[in-house]
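Peer 1: Sequence first, then the predicted structure, then my questions.
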Amino acid sequence: MTTTNTKAMLSNHLNLDEKKMKKLHGMLDDLLSDYHVFYQNVRGFHWNVQGRDFFVLHEKFEELYTQLYQNIDDLAERIITIGFRPLHSYSDYLKNTIHKEITDISGEEECVNQVIHGLGTLVSSHRKVAEFAGEAGDIATEDMLTAFVGDLEKRMWMFTMYRK
């Protein structure tokens, strides 16, 4: 590859392939959308769960949505760092998410099952985006998403153990 071609392809401030970074931005916006809808679902479970384990689940759902909020902030800031503007409206989130809004659920088992399913969906999405980030040479995004996966998988395991 000649120097001229390299400059044309690597024109962003991180010296990464601009076309790949645009695609990564779209993938990160989709992930951000997934986070927002799942976050709101977990908030709903926190507020509405009923049953003998209310106190435990109420607290665990709060711990989870607090971490989701932190991940949302980190993800949005990463999008800005790589040179783009993150989505920031719920209408955009709803158009770009693979999660469904979940309403009118208050049973402990159903809430926990929805959390496990939502965490699994997030983990799967993270893996795809992290793999593409690595292919694009964006090791910082890949590393951040990989760390998120470790935490989400642990939380998924813990909620799974609750069901046993």
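Peer 2: Now that the structure is in, tell me what you want to look at.
Peer 1: switch to C-alpha atoms for all contacts and neighbour counts from now on
Peer 2: Noted.
Peer 1: For stretch 21-38, list every residue counted as buried.
Peer 2: Going by neighbour count (16 or more other Cα atoms under 10 Å), the buried part of stretch 21-38 is 21, 24-38.
Peer 1: Tyr35 is in contact with Leu122, correct?
Peer 2: Yes. The criterion here is Cα atoms under 8 Å, and Leu122 meets it with Tyr35 at 7.5 Å.
Peer 1: In addition, the following structure is provided for comparison:
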Amino acid sequence: MKLNSIGLDIQKAKELANDLNNLLANFQIYYQNLRGIHWNIKGKRFFDLHVKFEELYTDANMKVDLIAERVLTLGETPLHTFTDYIENAQVPVGKNISQDEKAVTLIVESLTELLKIERAILDKSGDANDEGTNSMMSDFITEQEKTVWMMKAWLS
């Protein structure tokens, strides 16, 4: 077994980087969805949601950077074009959403998709003894599960 400079199996690190690139593409679509609903939200809940959506897109932007840097740490190149993002993403694209419940539903659907991807990466990173990726996924999952719970509570 050949190891890379951080002590991980080269092939497993490459596979994890590919999975992280898929997560990166999905996060970029999620981020752009959040920007769109932040800009376009209307109605009586505007002030609360406008602020909440900004909080979420700021967090998503930070996570995008963390994911890309992890891909680089594993020795690969992060995806960085909109074409790559669109071709690789499973997260739904929200277009011209201005209604509060549709916006929050889009967030729940997006996070549900991101959680599936993150759990798969968590399993693989554990297998590869990649604590850096494993820890990142664990942190993301914990935060996003709470956000899904809160968004679903808001919807009910």
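Peer 2: Everything's here; your move. The structure presented is a predicted model; accordingly, all values stated were derived computationally and were not measured.
Peer 1: After superposition, what is the TM-score?
Peer 2: The TM-score (TM-score structural alignment, normalised by the length of structure 2) is 0.96; 156 aligned residues with a Cα RMSD of 1.0 Å.
Peer 1: thinking again about what came up before, in helices only, show me the buried residues of stretch 21-38 of structure 1.
Peer 2: Using DSSP state H, the subset of the buried residues of stretch 21-38 of structure 1 located in helices is 21, 24-38.
Peer 1: Tell me the spacing between the alignment partner in structure 1 of Glu101 of structure 2 and Ile116 of structure 1.
Peer 2: The alignment partner of Glu101 of structure 2 in structure 1, by TM-score structural alignment, is Glu109. As defined by Cα to Cα, to the nearest Å, Glu109 of structure 1 lies at a distance of 11 Å from Ile116 of structure 1.
Peer 1: which of the two has more neighbours?
Peer 2: A direct count of neighbours by other Cα atoms under 10 Å for Glu109 of structure 1 and Ile116 places Ile116 higher, at 20 against 15.
Peer 1: Make sure the more buried one is indeed in a helix.
Peer 2: Yes. Ile116 of structure 1: assigned to a helix according to DSSP: H, G, I helix; E, B strand; the rest coil.
Peer 1: secondary structure element for the nearest residue to it once chain neighbours are set aside?
Peer 2: Taking Cα to Cα, 6 or more residues apart in numbering, and ignoring the residues beside it in sequence, Ile116 of structure 1 has Met156 as its nearest neighbour in space, at 5.5 Å. In this assignment (DSSP states H and E), Met156 of structure 1 forms part of helix 139-163.
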